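Undergrad: Attaching a predicted model along with its sequence, questions to come.
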Amino acid sequence: MIDSARRQFAAIMAGALCGLASLPAVAQEVKWPVKPVRFIVPFPPGGSVDPLARLLGARLSASLGQQFIVDNRPGGSGSIGAALAAKSPPDGYTFLFVFDTHAVNPTLIPNLPFDTVKDFTPVMLVGTAPMAIVTNPAKPYKTFADVVKAAKAKPDTVTYGSVGSGSLGHLTMTLVEQAGGFKLVHVPYKGGGPMTTDAMGGQVELAIGSVAVLTPHVKGGKLRAIAVTGDKRSHAIPDVPALAEQGYPGFSALAWWGIFAPSGLPSPIRDRFHGELTQALNLPEVRKQLTEQLGMDLVVSKPEELQKFLVREMERWGKVVREHKIKPE
C-alpha cells in the first residue's frame, strides 16, 4: 500500500515537472522586447508606409517601454529594404512594413535576392485602400465613360500618370484598358509628388494614385476625381463612384499595407507582437488618423490571412506583368 502511494506521488511529481517545462516559453513571451525594435520601411519618409510605421512605433513604445525605431531603406520599389529584412535574425527585433509593391516585385524585378513567400513570417494585413483616378478640373472628363469615349475616338492620345512602371496604378489601368477595349498612354513618374504636380498643371490628362495622396487636392478643388478602384466607394471621397459602378462590375484593385518578420520568428513573439498591434489599431485616435489621413480601410488580419492575401495578389498582378510584358524603369 505504501509502494502504491509512492508510485502515485511520483506520477504526480512527474506531471508537475512536465508542466513546468512549458514555462520558459511563457517567460520568453513575457520578456519580449528587452531592447529596441527596428521597423524597416523600404520607402523614404513621407508617403503612407512611413507614417504608418511611425504611428504604430510610437504607440508600442508607450505600451511596451522599448524604442521602436523606423529604419528607412528605400529603393527598388521596396525590394532593397525587404532584402535586408529577409537576411535579419528572426529574433523579434526586426520587422518589415510593406506596401502593395511587395506582391508585384517578384514578377517585375528579376533575380530578387529573397523568396517573397518563404523568407518572411506574416504578421498582419493592416489595411487596404482604393486608388483614385483624377484629372485637372479644366479637362473635359466628368466620368470614366468620358475617358473611354475620348480614348476610342483618338487612340493613343489620352495620357495618364502613375507613380512608376509596374506600379499598382499602372497595372490597374492596364487591366481596365483591356476590359474596356481602349488604349491610354502611360506616363510613369518617380513618385506621387511629381505626378500630382503635373496632373494639377494639366501636363497629363489623368493620374492614378492612392486616395491618401490625391484626396487633399480633390477636396481643395485642384483635381477632380472621376473614379475609385475599389468595389465600393471610398469613405475619403464618398461622392466619387467606383469603377464597379461605371461599367466594370466586380472590378477591384486595392493598395495595401502589411507587416512581416524574417522567416523563423518564434510563434510566442509573433503572437505577442500581433496582440500589441491589434490593441494599438483599436484605439479610436489611431483608427481616425489612418482612415482620415491615409484613406485606409482597416483589416487588422490574422497572420495566416495576410499570407493567403499575399499569394493571391502575387498571382493576380504577376499574370498582368507577364501577359503585358511590363518592365521596371
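TA: Happy to help now that I have it.

Undergrad: For the rest of this, base every contact and every neighbour count on C-alpha atoms.
TA: Fine.

Undergrad: check contacts around the most centrally placed residue in the chain.
TA: With distances taken as Cα atoms, centre = their mean, Trp257 lies nearest the centre of the chain, 2.0 Å away. Trp257 makes contact with 49, 97-100, 125-128 under the criterion Cα atoms under 8 Å, 6 or more residues apart in numbering.

Undergrad: here's the one I want to compare it with:
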Amino acid sequence: MKKHALLRALLAAPLLALALPAAAQQARLIIPAPPGGGTDGFFRTFALAAEEKLDGPLVVVNVGGAGGAIGMNQMIRSAPDGATLAAVWNSPVTAVPHSLRDSYGPDDFTPIIQLSSAPYVFCVKSEFPARTGQEFIATLEKNPGKYTYGNDGVGGIGQLASERIFRAKKLSVLGVPFKGAGDTLNNFLGGHVDIYVGSILPIKSHLDNGKVVCPLLSSAERTPMLPNAASLTDIGVPEEQTLLWRGVLGPKNLPLPVVQKLQAAFSHAAQKPAVQKFVADAGEQVVIRTGAELDRMIRDEYAALGKVAESLNIARQ
C-alpha cells in the first residue's frame, strides 16, 4: 500500500506543478530624473494604477543625469521584451539629444503612450512693464539684449522651446541655464533673471498671491488654468508650439502585443479619478496618444528643436 501511495504521489507531482501560478513578471520603469520631483511623483502614481492590468509589478528606478540621457540610454540598450521601459518627459527625448555626441533619436526606441500635456509658461515679476502677451513681446522687442530668462540647462527643453519662439519673433533675450525648474524658480524669485520659463506648478502659488504675472504660454491654444496668459496664436506664431508632455517608451523593436498590453494598462490608469486629480493638481491634463500619431509628434518636435539647436551652435558634431 505504501508503494502504491508513493507511485500515485510521483505521478501527481507534475500536475501539481502545472497548477501553480506562474511567477509574476516584473518590469523596470526607468525614470530619468532624481527621486522626489514632479516627474517622479507623476509616474509613480501612474505605475501603481497600471499594475492592475499587468502580469506583475512595475518597479520604479530613478536614473538621473545628463538631462535624462543616462536613463534613456539604459532603456534603449535593453532587450525589447517589455522588461525595461522609460517613463519620460519630452526634454530627454526631443531636446537633450541634439547637444550630446553619440546620442540617440526617434529611430532608437518604441513610442508606447503619451499620458499628459501642458504648456510651458513665461512669467515675470509684477513690476515688469508688461501684463499681456502682446505687451510682453513688445517690451522684449524694444529692449534687445536687456532681459534674461532662466531655463533648465543648455540644450534642454526650456531653452530650445523659448528660443524657438524668440527667434520666430526676432527677439534677443539672454538665456541663463540652471539645474531644473526649482533652481530656475529660486533664481527668478531672487532677482538673478528677469523671466521664468518652466512648468506651471512651481510658479503657481506666486502667481496666485500676485507677486508674479505669466503673460505668455508656449502652446498654440490658451489654457483654462491661466486664462489671462496669451497663446502663441495670439502673438502670431502658433506653429512654434512646444508642449511639456509625459509618456512611456520602450526599446526599439518592442513586439506589438507587448506595446498594446502596456497601452491598455496605462490608458486604464489614466481613467482613475485619483490619477486624474493628481495630473490636474500638477497643472497638466490627461492626453492619450499612441501609435503613428505619437511617433509623428515626437519626430516633428525632434526635428523642430534640432533646427533651434543648430541655430544656437549647440548641436552635436
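TA: Nice, I can see it. Not measured: the values here are computed from a predicted model.

Undergrad: And the residue nearest to the centre of structure 1, what's its match in structure 2?
TA: Here Trp257 of structure 1 is matched to Arg246 in structure 2, going by TM-score structural alignment.

Undergrad: quick one on the thing from earlier: which of the contacts of Trp257 of structure 1 map to contacts in structure 2?
TA: Contacts conserved in structure 2 for the contacts of Trp257 of structure 1, using both residues aligned by TM-score structural alignment, their matches' Cα atoms under 8 Å: 97-100, 125-128.

Undergrad: Which one of those residues is nearest to Ser165 of structure 1?
TA: Asp100 (13.8 Å; Cα to Cα).

Undergrad: Over in structure 2, tell me which residue corresponds to that closest one.
TA: Aligning on TM-score structural alignment places Asp100 of structure 1 opposite Asn90 in structure 2.

Undergrad: before we move on, back to that, secondary structure class for the match of Trp257 of structure 1?
TA: Look at Arg246 of structure 2: counting by DSSP: H, G, I helix; E, B strand; the rest coil, its state is strand.

Undergrad: burial measure for the closest residue to it other than its chain neighbours, as a count.
TA: Sequence neighbours aside, Trp89 is the residue nearest to Arg246 of structure 2 in space, at 4.3 Å (criterion: Cα to Cα, 6 or more residues apart in numbering). A count of neighbours around Trp89 of structure 2, defined by other Cα atoms under 10 Å, yields 23.

Undergrad: Would you agree Trp89 of structure 2 is in contact with Leu244?
TA: Yes: counting by Cα atoms under 8 Å, Leu244 is a contact partner of Trp89 of structure 2 at 6.9 Å.

Undergrad: corresponding residues in structure 1 for stretch 166-180 of structure 2?
TA: Counting by TM-score structural alignment, stretch 166-180 of structure 2 corresponds to 177-191 in structure 1.

Undergrad: which residues in structure 1 does the longest helix that structure 2 contains align to?
TA: Determined from DSSP state H, the single longest helix within structure 2 is helix 291-311. Mapped onto structure 1 using TM-score structural alignment, helix 291-311 of structure 2 spans residues 303-323.

Undergrad: Mean deviation, that stretch versus structure 2?
TA: When structure 2 is overlaid, stretch 303-323 of structure 1 sits 1.4 Å from its aligned residues on average, using mean Cα distance after the TM-score superposition for structure 1.

Undergrad: Going along the chain, name the helices of structure 2.
TA: All helices of structure 2, identified by DSSP H, fall at 2-19, 38-50, 69-76, 133-142, 157-168, 181-189, 200-208, 256-270, 273-281, 291-311.

Undergrad: Looking at those, spot the one closest to Ser219 of structure 2.
TA: Each of the helices of structure 2 has some distance to Ser219 of structure 2 by Cα to Cα; the shortest is helix 157-168, at 10.1 Å.

Undergrad: which one of the contacts of Trp257 of structure 1 has the most neighbours?
TA: Top of the contacts of Trp257 of structure 1 by neighbour count (other Cα under 10 Å): Phe97, with 27 neighbours.

Undergrad: Next, the contact list for that residue, please.
TA: 39-42, 49, 53, 257-260.

Undergrad: Equivalent analysis for Leu207 of structure 2, please.
TA: By Cα under 8 Å, 6+ apart, the contact list for Leu207 of structure 2 reads 213-214.

Undergrad: Tell me the counterpart of Ile109 of structure 1 in structure 2.
TA: Structural correspondence for Ile109 of structure 1 with respect to structure 2 (TM-score structural alignment): Leu100.

Undergrad: can you check Lys222 of structure 1 too?
TA: Lys222 of structure 1 maps onto Lys211 in structure 2, with residues paired by TM-score structural alignment.

Undergrad: Let me see the contact set for its match.
TA: When contacts are counted by Cα under 8 Å, 6+ apart, Lys211 of structure 2 touches 125-126.

Undergrad: I'd like to know how far it sits from Lys125 of structure 2.
TA: Distance from Lys211 of structure 2 to Lys125 of structure 2, counting by Cα to Cα, to the nearest Å: 6 Å.

Undergrad: what does Leu226 of structure 2 give?
TA: From Leu226 of structure 2 across to Lys125 of structure 2, the span is 16 Å (Cα to Cα).

Undergrad: repeat for Asp152 of structure 2
TA: For Asp152 of structure 2, the distance to Lys125 of structure 2 - Cα to Cα - is 19 Å.
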